[in-house]
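In: Below is the structure, and that's it, no one-letter string:
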């Protein structure tokens, strides 16, 4: 690329974000400071070194502000649906194949922003939140092209599962169990058991340590984990749910009952998913 192409992509993010940082120094600290970066800065999008570098700078600036005792969270967004360049012009090639499984809807983005703001108000937010990265299991299930970053040692934890290790687990059989359920109570119990198993899998803890009487957030489920839980619910239970609902102070058992109610409505309509 030319130097002008490099500068045109990096200047708004680098100089623009630095200007905002200098506008709010220590004596003018804010309740929250959110930088919208890109997951390209994490894995280095081929052919977009300028854009990736600019995103990595924003991640670094968030860490720098936190070291100064100032508020800052860098949110590395992946493929945005509904709004933005791809929504307006349409995705092509690998992006088109990936957006269905990794894309973020506008309402999910709003839920993520609420969670990030609330986390900063409580002073317990992460400095960097990454979205839009696929695991080997997601690639295997969706049939999407395998991202190049999964072959790099830095992302080995995302590449550990090829999608076959959990074929006998609750996440793989919950759909079949729900189709065979005879009552709403049975549906609620199946969802509760599957939700407990999913949370235990994500947190790498025994299922016996996950209490359905406690809300999800009490197990450290932040906005990033909530997005993974939401994707699983939509895929396996076929009920649409927002990030905000997942992060509410509602016991998991009660949350599962709510999903069961919506699942029943969706099945009665015969459309496969309640929305």
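Out: Sure, I can see it. Note that the coordinates shown come from a computational prediction; the quantities given were computed from them, not determined experimentally. Numbers count the residues shown, from 1 in each chain.

In: C-alpha from now on. contacts and neighbour counts both.
Out: OK.

In: what residues are up against residue 103?
Out: By C-alpha atoms under 8 Å, 6 or more residues apart in numbering, the contact list for residue 103 reads 78-81, 132.

In: I'd like these laid out as CSV, including secondary structure, neighbour count and distance to residue 154.
Out: Output for the contacts of residue 103, formatted as CSV (DSSP: H, G, I helix; E, B strand; the rest coil; neighbours: other C-alpha atoms under 10 Å; distance: C-alpha to C-alpha, whole Å):
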residue, secondary structure, neighbour count, distance to residue 154
78, coil, 18, 18
79, coil, 24, 21
80, strand, 19, 25
81, coil, 22, 28
132, coil, 21, 16
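
In: Included below, for side-by-side comparison, is a second structure:
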């Protein structure tokens, strides 16, 4: 059976500070992508392929701390596309970002948590499949824009997942490419989106921004209602359920058309907007919007714990009352004790 095309997905990670990378450490990371790709190129040189797709990484675009060797290996893949196409051979590369649900990052909790803390946006499996389809059509060399202002442009190099779950202006956003001048357009698009969504989510954004410094707000009934209403409004948007017919306390999620696919969209919105995680199962089994609102508030309270909660405040009052009662007992005991005034005067200490 003839070979139609190639998918090169080989990868080895060994993150180290650049000054601690030995020659062997360097080769361990380089060989799968550099030598592996060259071996495939040589072995299939006489075969008429329809596509030759290399799976790279966004580390080749902007780098990641501790990944100098990995970034170099993926930069080789980006350049190899030019080389093969100069020989009129098909080749394309996908520089993949952090993926959720499948792949290396999703299987290593510490790495997954690191990306979330940085504010990275996550790809879903379908996003990668879409990129593969585009890459197949872009494997063959095609004319690229040229001119003094264009520089080099490769239509066969695709980067997917270059996004963030937090606003670029958010001080907790620590994505590596945040201050890259090439991302200035992203900032403009974000500003436009913000203008479009502020009218609906302005109150929720303000609450979340304030909760980090004043967690007591999350115990305010108005705040609970605000979060619940935002969840309801979002789900209505996903399911096209009329907002006028929604009762957050009684309308069942199943009646709104919530299924596993919609639950994934809700989970993505939940993480992106609220900054906390919720499982698809929790969404499906939520029952009503009001219950989902309680889940969200509970998660936000855990994310922004108060220094002295309402219960601890009450405990503090109780402790003060206990101390006051103890003092009264001590004073009563003191007043009822027999005095030896002459002894005290003779020996005051």
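Out: It's in. Being a predicted model, the structure only gives us computed values, none of them experimental.

In: Between the contacts of residue 103 of the first structure, which sits nearest residue 107 of the first structure?
Out: residue 81 (9.9 Å; C-alpha to C-alpha).

In: Map that closest one onto the second structure.
Out: Aligning on TM-score structural alignment places residue 81 of the first structure opposite residue 100 in the second structure.

In: Touching, that match and residue 126? I think so.
Out: No: with contact defined as C-alpha atoms under 8 Å, residue 100 of the second structure and residue 126 do not form a contacting pair (10.7 Å).

In: Which element, helix or strand, includes the residue nearest to the spatial centre of the first structure?
Out: The centre of the first structure sits closest to residue 227, judged by C-alpha atoms, centre = their mean, with a distance of 3.6 Å. Assigned by DSSP states H and E, residue 227 of the first structure falls within helix 223-232.

In: so where do the helices sit in the stretch 151-300 of the second structure?
Out: Using DSSP state H, counting those that start in this stretch, the helices of the stretch 151-300 of the second structure run over residues 184-211, 221-239, 260-269, 280-284, 289-303.

In: For residue 36 of the second structure, which of those helices is the nearest?
Out: Per C-alpha to C-alpha, nearest to residue 36 of the second structure of these: helix 184-211, 34.6 Å.

In: Would you mind listing the buried residues in the closest one?
Out: Across helix 184-211 of the second structure, burial judged by 16 or more other C-alpha atoms under 10 Å covers 186, 201, 204, 207-208, 211.

In: And the helices in the stretch 1-150 of the first structure?
Out: Using DSSP H, counting those that start in this stretch, the helices found in the stretch 1-150 of the first structure span residues 3-23, 40-43, 49-67, 85-89, 94-102, 106-121, 136-142.

In: other SSEs contacting the first one?
Out: With contacts defined as 3 or more C-alpha pairs under 8 Å, 6 or more residues apart in numbering; DSSP states H and E, helix 3-23 of the first structure has these neighbours: helix 49-67.

In: close enough to count as contact, residue 138 of the first structure and residue 164?
Out: No: with contact defined as C-alpha under 8 Å, residue 138 of the first structure does not reach residue 164; the gap is 10.8 Å.

In: returning to what we had before: onto which residues of the second structure does the helix holding residue 227 of the first structure map?
Out: Mapping helix 223-232 of the first structure onto the second structure (TM-score structural alignment) gives no aligned residues.

In: for the next helix or strand along the chain from that helix, the distance to its chain's centre please.
Out: Proceeding N to C from helix 223-232 of the first structure, the next assigned helix or strand is helix 243-246, under DSSP H and E. Computed by C-alpha atoms, centre = their mean, to the nearest Å, the chain-centroid distance of helix 243-246 of the first structure equals 12 Å.
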